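Student: Any chance you can model this:
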Amino acid sequence: MARIFITGSTEGLGRAAAEALLGEGHDVVVHARDDERLRAVEDLVRRGAGHVTGDLADPDQTRDVAEQVNRLGRMDAVIHNAGVYRGPDVLPVNVVAPYLLTALIWRPSRLVYLSSEEHLTGRPVLRGQDWSGRESEGSYPDSKLFVTTLAVAMARVWPEVLSNAVDPGWVPTRMGGPSAPDDLRLGHRTQVWLATSSSGEAMTSGGYWRHEAREEPAPAVLDHEFQAELLVALSDYTGEPLAPRPLAPVD
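Tutor: Predicted coordinates for the structure are as follows:
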């Protein structure tokens, strides 16, 4: 069985993925923004889930989340599920946090990043982006274009890691709203499948997926130059380059 860390797992798709993975017998680590939100997954903790806390809108707290995860041991997979739709935290949570956690958590065998169909309307423009969110509100489509590009870039940068992006569909979560037309029961399945399955398709890397089917992402996602520019921009902002690191802690 695999050990899997899921960000933003107190509700919605993150919680659904955690429940499914626990039900399959996997070792799951859930994440909550703070101790108050952690109460929402007390039932999962009682079932054996590990837990970490920290606000992913705050880079310092995100670094602490990475340290908490590393203290629990190497993960087999990380599902970057946490996200916000609007407000000043769009870029910090949707892009900066996944990058920081990727850079700082002991390298897993698999990485799964939550994307969206809206990434297709994102602008591949890095100049002027306010990664801190303090001066200007980021665009949700832009953020999903960036995180999808990050997922595909990691497949090239770390070829020994299976890295993929997932569009879960427009599902009726708190973010998606009650009128969302897609099936909530399908929203978490592709993440779970990519994190654990040994099937041939699931063992591929650098893909953009929807309901266990590979689809074509926005052209910028596959542009190696844009990938490199994004990694440099995030490295410069966070001060954390994607340097080669061991697959597990060294005693």
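Student: going forward, measure contacts between C-alpha atoms and count neighbours the same way
Tutor: OK.
Student: And the contacts of the host helix or strand of Ala66?
Tutor: In the assignment (DSSP states H and E), Ala66 maps to helix 59-71. Outside of helix 59-71, the residues that reach it under the criterion CA atoms under 8 Å, 6 or more residues apart in numbering are 5, 52-56, 92, 96-97, 100-101, 104-106, 238.
Student: Of all the residues in that helix, which ones are buried?
Tutor: If you call a residue buried by 16 or more other CA atoms under 10 Å, then helix 59-71 has these buried ones: Pro59, Gln61, Thr62, Arg63, Asp64, Val65, Ala66, Glu67, Gln68, Val69, Asn70.
Student: and which of those is nearest Gly133?
Tutor: Using CA to CA, Pro59 comes nearest to Gly133 of the buried residues of helix 59-71, at 11.5 Å.
Student: Distance check, the closest one against Leu101.
Tutor: Pro59 sits at a distance of 10 Å from Leu101 (criterion: CA to CA, to the nearest Å).
Student: Which parts of the stretch 151-251 of the chain are helices?
Tutor: Under the criterion DSSP state H, counting those that start in this stretch, the stretch 151-251 of the chain carries helices at the ranges 189-196, 224-238.
Student: now do the same end-to-end measure for stretch 151-163.
Tutor: 6 Å.
Student: next one: that stretch to chain centre, how far?
Tutor: Using CA atoms, centre = their mean, to the nearest Å, we find the averaged C-alpha position of stretch 151-163 to lie 14 Å away from the chain's own average C-alpha position.
Student: List the buried residues for that stretch?
Tutor: Residues of stretch 151-163 classed as buried under the neighbour-count rule (16+ other CA under 10 Å) are Ala151, Val152, Ala153, Met154, Ala155, Arg156, Val161, Leu162, Ser163.
Student: one more, for comparison:
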Amino acid sequence: MALILVTGASSGLGRNTADALADDGHDVVVHVRNPARLTDPEDKARWRGVITGDLAQPDEIPGVARQAAEFGRFDAVIHNAGTMHVPDAVTVNTVAPYVLTALMDKPARLIYLSSSMHRTGSTELRELATASAAYDDTKLWVTTLALALASRWDGTTSHAVDPGWVPTRMGGAGAPDDLTAGHRTQTWLATHPDVTPRTGGYWYHRSPQSPHPTAQDQEFQARLLQALERRTGVRLD
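Tutor: Coordinates of the predicted model:
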């Protein structure tokens, strides 16, 4: 049994991921922006805990980390929360995962939600300091973050996952990928004892894929981490 945090878990892929993990007997802590979105009367009994905070608001992100700390060290953290809405995308999709990672105790496994659209993202990091970054930019950056962290801390692995274009509220009803397959890779990476590669993978439906080459470039990784530190005032240890 593992202790696992899933961000953005009120609906869509995040909710499906949390449900699957709970069904398998794991202790799941869910993060939601608005607790009113948890409408099932059995929701609170289902989870080990619920933490709240709007990840589009930089001032609320440290509060989410503080709430998470009350549960101790997680076995896995799945950074699922995401949005396509500009100007929130850069904060929700890239800044929040970075700040939460920096402020929380390091889990055994870190999993970051990417997208196939990261391949058209910009390597121009000036956009990171503004609110004008596009969705594909933010997904390139969070993919780079995941791979940059893959060997940073002993005892912590890190992966990026492309869940596919699935029919969620964000993906739209006409999205062509399978919704169930959209969360299975995350649950597998969070709990399976034997994952290859052990760390630093970019995954699609449990299969390792090749990300945009920039995401694996150590110089770009270093520049991204520096840019995130400048923007947030928060440094990785």
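Student: All the strands of structure 2, in order from the start?
Tutor: Secondary structure of structure 2 by DSSP state E: the strands cover 3-6, 27-32, 49-52, 76-79, 109-113, 157-162, 202-204, 207-208.
Student: Could you save those as JSON lines and add columns showing distance to Met170 of structure 2?
Tutor: Output for the strands of structure 2, formatted as JSON lines (distance: least, CA to CA, whole Å):
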{"stretch": "strand 3-6", "distance to Met170 of structure 2": "17"}
{"stretch": "strand 27-32", "distance to Met170 of structure 2": "16"}
{"stretch": "strand 49-52", "distance to Met170 of structure 2": "20"}
{"stretch": "strand 76-79", "distance to Met170 of structure 2": "16"}
{"stretch": "strand 109-113", "distance to Met170 of structure 2": "14"}
{"stretch": "strand 157-162", "distance to Met170 of structure 2": "14"}
{"stretch": "strand 202-204", "distance to Met170 of structure 2": "18"}
{"stretch": "strand 207-208", "distance to Met170 of structure 2": "24"}
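Student: Make sure Val96 of structure 1 is actually in contact with Gln129.
Tutor: No: contact status for Val96 of structure 1 versus Gln129: not in contact, 11.5 Å apart, counting by CA atoms under 8 Å.
Student: ok, the two, which is more surrounded?
Tutor: Using other CA atoms under 10 Å as the criterion, Val96 of structure 1 and Gln129 rank with Val96 on top: 27 against 16.
Student: Can you tell me how far that one is from Ser179 of structure 1?
Tutor: Using CA to CA, one gets 29 Å for the distance from Val96 of structure 1 to Ser179 of structure 1.
Student: one step back: make CSV out of the buried residues of helix 59-71 of structure 1 and add distance to Tyr208 of structure 1.
Tutor: Rendered in CSV, the data for those read as follows (distance: CA to CA, whole Å):
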residue, distance to Tyr208 of structure 1
Pro59, 27
Gln61, 29
Thr62, 25
Arg63, 27
Asp64, 29
Val65, 26
Ala66, 25
Glu67, 29
Gln68, 29
Val69, 26
Asn70, 27
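Student: what's the most distant pair in those residues?
Tutor: Within those, two members stand farthest from each other by CA to CA: Pro59 and Asn70, at 16.6 Å.
Student: Contact partners for the closest residue to Gly83 of structure 1 other than its chain neighbours?
Tutor: By the measure of CA to CA, 6 or more residues apart in numbering, the closest residue to Gly83 of structure 1 outside its immediate chain neighbours is Asn94, 5.1 Å from it. With contact taken as CA under 8 Å, 6+ apart, Asn94 of structure 1 is in contact with Ala82, Gly83, Val84, Ser143, Lys144, Val147.
Student: Which position in structure 2 pairs with the fourth one?
Tutor: It stands for Ser143 of structure 1. Under the alignment defined by TM-score structural alignment, Ser143 of structure 1 is paired with Thr138 of structure 2.
Student: Could you give the number of residues near its match?
Tutor: Neighbourhood size, Thr138 of structure 2 [other CA under 10 Å]: 29.
Student: From Thr39 of structure 2, how far out is it?
Tutor: With distances taken as CA to CA, Thr138 of structure 2 is found 30 Å from Thr39 of structure 2.
Student: what do you get for Glu70 of structure 2?
Tutor: Note on Glu70 of structure 2: its distance to Thr39 of structure 2, by CA to CA, is 24 Å.
Student: Same question for Gln67 of structure 2.
Tutor: For Gln67 of structure 2 relative to Thr39 of structure 2 (CA to CA), the value is 21 Å.
Student: coming back round to it: possible to save the buried residues of stretch 151-163 of structure 1 as a markdown table with distance to Arg210 of structure 1?
Tutor: Formatted as a markdown table, the entries for these read as follows, by distance: CA to CA, whole Å:
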| residue | distance to Arg210 of structure 1 |
| --- | --- |
| Ala151 | 14 |
| Val152 | 15 |
| Ala153 | 19 |
| Met154 | 19 |
| Ala155 | 18 |
| Arg156 | 21 |
| Val161 | 20 |
| Leu162 | 16 |
| Ser163 | 15 |
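Student: Looking at these, which is nearest Leu114 of structure 1?
Tutor: Using CA to CA as the measure, the one of those that approaches Leu114 of structure 1 most closely is Ala151, at 9.1 Å.
Student: In this structure that closest one contacts Asn164, no?
Tutor: Yes: if you go by CA under 8 Å, Ala151 of structure 1 and Asn164 touch, sitting 5.5 Å apart.
Student: list the residues that contact both of these two?
Tutor: Common contact partners of Ala151 of structure 1 and Asn164 (CA under 8 Å, 6+ apart): Leu111, Val112, Tyr113, Gly206.
Student: among these, which two are most distant?
Tutor: When these are compared pair by pair using CA to CA, the farthest-apart members prove to be Tyr113 and Gly206, with a separation of 10.9 Å.
Student: Those two: which is more packed in?
Tutor: For Tyr113 of structure 1 versus Gly206, neighbours defined as other CA under 10 Å are more numerous around Tyr113 (26 against 22).
Student: before we move on, back to that, what's the distance between the residue nearest to Gly83 of structure 1 and Gly133 of structure 1?
Tutor: Asn94 of structure 1 sits 11 Å away from Gly133 of structure 1, taking CA to CA as the criterion.
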